[in-house]
Structure formats: structure tokens, C-alpha cells
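Q: everything below, folded, please.
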Amino acid sequence: MSWLSLSPVEFQALTLSLWVAMVSVLVSLPFATAVAYILARRRFWGHGLLNALVHLPLVLPPVVTGYLLLMAFGRRGIFGPPLEALGLQLAFTSAGAALAAAVMAFPLIVRAIRLALEAVDPKLEEAASTLGASSVKVFIFVTLPLSLPGILAGAVVGFAKALGEFGATITFVSNIPGETQTIASAIYALLQVPGQEAAVGRMIGFSILLSFGALLLSEVLARRMVRR
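A: Modelled structure (predicted):
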């Protein structure tokens, strides 16, 4: 049982990772749904460019994404001073960790939701429109319920991605115990200290357990979407 007992620092890293992952998904989900709907149902000049921009964090080195966030939201960044004037600070804070995780998880959430929206039969939406429903009502009462398993699957995959995010997070918010130190950065820190094999093993074990559970749930939701 001692193998499962977490130290205060390890427990803080675990709970912070869960908080960061949940907040990043909750913040990303409305925007991801809107972007996925635009990509799935609209054709316009710049469609390919928008799609490329959405998926850019998947192919950029995470450190580059973190650096760009630092240049944008750091204390000397483009939006840093205006945010500080409002009493908000993102760099080197847990809120910044959630932002970095959200940016990295966003493409995966958009992709899952887009596939779910494209799987909805357009004839059902057309039938609702012919009965007098507005486009907003069609989306809320027809499109959204039919694509809900895919939206949930995207949220779960995004949660798993945010849970394991490291490169962008450590670049943007550093590795401050109790403030910005997530599971990934805690493992990195523990690896630098001799004799911490047991602690590293515990953190890796919890990380694998949480990530595997999230991916398994995503697969279940994806199967439900296919059946529907």
C-alpha cells in the first residue's frame, strides 16, 4: 500500500492535472463545437486555411506553442499588459496551464465533433426546417442531440490530451509545485532527483490509469455514435 501513498507534492500535481484538464475542456468545448460546425457545414474562401490553423498545434513542437503563448499572454506579451490591467495573469499560473492544455487539446476536440456532425443525416435537418423550425432550433433540437456522443467523445479525448500535456505547459507556466506543476512536469522533476524511482512509478501509474480510462470511455462513446 505504501506504493500507492502519494506525498503532498505528488497529490498536488495529481489534483492540479485533473483541474487543468477539466477546465481546459470546459473552456474549449463551446468554441470547438462552433468551429467544428463551421468546418462541417459551411464552404467558404479560407475553409482550408481555418482547418489548417485549427490543427496547427498537432504538428508544431509543443515548446513552440508554449513560446507563442508566452509571447501573446506573458507579462510583456501582446495581451499581457491589458490582462494585468484587468487583474488577470496567465503566465506562470494554473489558469495559464489550463490555457496551454486547452490549446493543445482543441484540435482533437474539433476533429471528433466535426466527424459527429458530418455523420448526422442532413435530411433530418431538412425535415425539421420544412416544419418551420429555425436554423437555431434545428441545431439545438436535431443536430446537437444526434451528435452528442461524438461531442462527449471529443471532450473525453481532449481531457486525456490535456491531462498529459507537458511541452507547451512547462514553457508557458514553468514548473512551480502547487501552482503549475502537473503530473507530466512532476515526473520530469522527479526524474532529475536520484532515488525517486518509487515516486516516478506512482505518478506514471496514475497517469496511465487516468489516460487509459479516458480513452476507453471515448471508444465507448464513439461506438454509440456509430450505432446511432
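
Q: make it CA atoms for all contacts and neighbour counts henceforth
A: OK.

Q: which residues does the spatially closest residue to residue 166 that is not a sequence neighbour contact?
A: Once flanking residues are discounted, residue 166 sits nearest to residue 184: 5.6 Å by CA to CA, 6 or more residues apart in numbering. Residues near residue 184 by CA atoms under 8 Å, 6 or more residues apart in numbering: 164, 165, 166.

Q: any idea which residue sits dead centre in the protein?
A: The residue lying closest to the centre of the chain (CA atoms, centre = their mean) is residue 105, at 3.2 Å.

Q: from what I see, that one and residue 161 are in contact.
A: Yes - the criterion here is CA atoms under 8 Å, and residue 105 meets it with residue 161 at 5.6 Å.

Q: quick revisit: quick one: contacts for the residue nearest to the centre of the chain?
A: By CA under 8 Å, 6+ apart, the residues touching residue 105 are 24, 25, 157, 158, 159, 161, 162.

Q: would you mind identifying the next helix or strand past the host helix or strand of it?
A: Taking DSSP states H and E as the criterion, residue 105 maps to helix 94-118. Sequence order places helix 122-130 as the next helix or strand after helix 94-118, per DSSP H and E.

Q: output the contacting helices and strands for that following helix.
A: helix 135-138 (3 or more CA pairs under 8 Å, 6 or more residues apart in numbering; DSSP states H and E).

Q: show the end-to-end separation of stretch 121-141, please.
A: Using CA to CA, to the nearest Å, one end of stretch 121-141 lies 14 Å from the other.

Q: to compare against the first, here's the next sequence to fold:
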Amino acid sequence: MEFSWLPVKLSIYVSVVATVITFFIGVFISYWMVRKKVKGKALIETILFLPLVLPPSVIGFILIIVFGSNSVIGQAIQMVTGESIIFTVTAAVIAAIVVALPLMYQSIKTGFQSVDSNIIGAAKVDGAGDMRVLWRIIIPVSSKAIIAGVILSFTRAFGEFGATLMFAGNIPGQTQTIPTAIYLSIESGQTQIAWYYVLISIAFSFMLLFSINRK
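A: I've put the predicted structure just below:
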């Protein structure tokens, strides 16, 4: 096994796509949970936070069951695309979304809860609709919490290993990310190559987390 930049590029790609998707999901779920009267709120949040405490192998197993060829969703995807998404880059993105969403949701939710309800009430009195209030008032006021959520979600997606290994596999040049490349390097006795990926991962994550703490 030789050192390759492909796992680094794929990790960045997967993390960026997953972060963008989790941002929009997190925004709308947070707005719905904070600003609307939601029945079963505790149950919904418990489900949202499960990926934080479940073993990665359990998450990977569930994803295989949900998106596998024997499931309704998996069969529908195969009918549209002509192939299964298991062991593909799409699978790696989905795994990253699942593990990163709780962090994004919690950060955005915290930001939304800090917005003064009087400001929102005044905007609605002036005729602003829910979506206008969300994008013009709530999100700008919550920007610090949202940025923190984006960075935390990105780093979590960047470091995802267990669910990705099970659901997307570890195919060099196709689905191999930095964590799975480290795993393969150690398995094959290529400790020096593993160190390269470890140092890249640490440096990248350190810079992102440092950008939060310095503000």
C-alpha cells in the first residue's frame, strides 16, 4: 500500500456534502422544534441523538437494512439509478449525515433558542412570514451557534469510520476515506503511511476546532 491523496480528497468531499445537507435539515428541524408546538418532542429528539450513543456498527447495520436491496427504499433507488448505493460514495455521505446531524441540530437549536421572541413578534406584526423571519432574522442572529454547528458537523463527518466501513466499504480509489485508509494501513503493517493520514486528520480537525475557540 502506498500513500495516496485520494482518501483525503474523498474525506473532504464527503464531509462538505454531508455538512451542507445536515445544515438545511438541522435548520428546518430546529425551527420546527423551537418555534412550533410539537407533540412527542422528547421522542423525536431522542431519535435524533441516538447516533451519538449507538455503536458505529449498529448504525452501519441499520443503514444496510434501510438501503439494502431487500428494503423498499433500496429497491426504489435501484429502480431509479439501476444500482445499489451500498459500497458507493453516496453511502459514505449518508453515513456521515447520520452521525453529524445530532451535532448540527443541537448547535442550531441552541442558537434559535437564544433569539429574542420580541424581535420575531415585531417582524411578524410588520407582515413577515415564517420563512422570511427564519432567513432574515433568526439565522443571522444565531450565526455564531450555526457556524459552530457547521464546524463540529464537518469534523464529525470527516472522522466517521465504523458506519462508513460497513455501509460504504473500504475500496481504495472509490470509497476509501482517511479513517478507513488508516485502518487498512495498520492492518497491512504500513505504520508510516497510517501516520501520514493521522497527522493530516489531526491538523485539519485542529484548525477547524481552533477557529471556534478563538472567537
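
Q: how close does the residue nearest to the centre of the first structure sit to residue 55 of the first structure?
A: 10 Å.

Q: what of residue 161 of the first structure?
A: Counting by CA to CA, the gap from residue 161 of the first structure to residue 55 of the first structure is 14 Å.

Q: so which bit of the first structure is the longest helix along the second structure matched to?
A: Longest helix in the second structure, counting residues (DSSP state H): helix 6-35. Helix 6-35 of the second structure corresponds to residues 12-41 in the first structure, going by TM-score structural alignment.

Q: mean deviation, that stretch versus the second structure?
A: Its matched residues in the second structure lie on average 1.0 Å from stretch 12-41 of the first structure after superposition (mean CA distance after the TM-score superposition for the first structure).

Q: circling back to that earlier point, so the helix holding residue 105 of the first structure corresponds to what in the second structure?
A: The aligned range for helix 94-118 of the first structure is 89-113, by TM-score structural alignment.

Q: list the buried ones in that stretch?
A: By neighbour count on 16 or more other CA atoms under 10 Å, the buried set for stretch 89-113 of the second structure is 89-112.

Q: and if you look at stretch 189-205 of the second structure?
A: Neighbour counts over stretch 189-205 of the second structure (16+ other CA under 10 Å) mark 190, 193, 194, 197, 198, 201, 205 as buried.

Q: that older thread, find the helix or strand that the equivalent of the residue nearest to residue 166 of the first structure over in the second structure is a member of.
A: Under the alignment (TM-score structural alignment), residue 184 of the first structure pairs with residue 179 in the second structure. Using DSSP H and E, residue 179 of the second structure maps to helix 178-187.

Q: that helix vs the first structure, average offset?
A: Mean deviation for helix 178-187 of the second structure: 0.5 Å (mean CA distance after the TM-score superposition for the first structure).

Q: check which residues of that helix are buried.
A: For helix 178-187 of the second structure, the neighbour count (16+ other CA under 10 Å) marks 178, 179, 180, 181, 182, 183, 184, 185 as buried.

Q: and what of stretch 64-75 of the first structure?
A: Under 16+ other CA under 10 Å, the buried positions of stretch 64-75 of the first structure are 65, 66, 67, 68, 69, 70, 71, 73, 74, 75.

Q: from those residues, which land in helices?
A: 65, 66, 67, 68, 69, 70, 71, 73.

Q: need the buried residues of helix 178-187 of the second structure in TSV with distance to residue 120 of the second structure, can you?
A: Formatted as TSV, the buried residues of helix 178-187 of the second structure follow (distance: CA to CA, whole Å):
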residue	distance to residue 120 of the second structure
178	43
179	43
180	46
181	48
182	48
183	49
184	52
185	53
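
Q: nearest residue to residue 81 of the first structure other than its sequence neighbours?
A: Nearest one to residue 81 of the first structure, counting by CA to CA, 6+ apart, is residue 75 at 6.1 Å.

Q: ditto for residue 158 of the first structure
A: Nearest residue to residue 158 of the first structure, sequence neighbours excluded (CA to CA, 6+ apart): residue 105, at 4.8 Å.

Q: so how far is residue 200 of the first structure from the one you found?
A: Residue 105 of the first structure is 25 Å from residue 200 of the first structure, by CA to CA.

Q: again with residue 207 of the first structure
A: Between residue 207 of the first structure and residue 200 of the first structure the computed distance is 10 Å (CA to CA).

Q: and for residue 206 of the first structure?
A: Taking CA to CA, one finds residue 206 of the first structure at 10 Å from residue 200 of the first structure.
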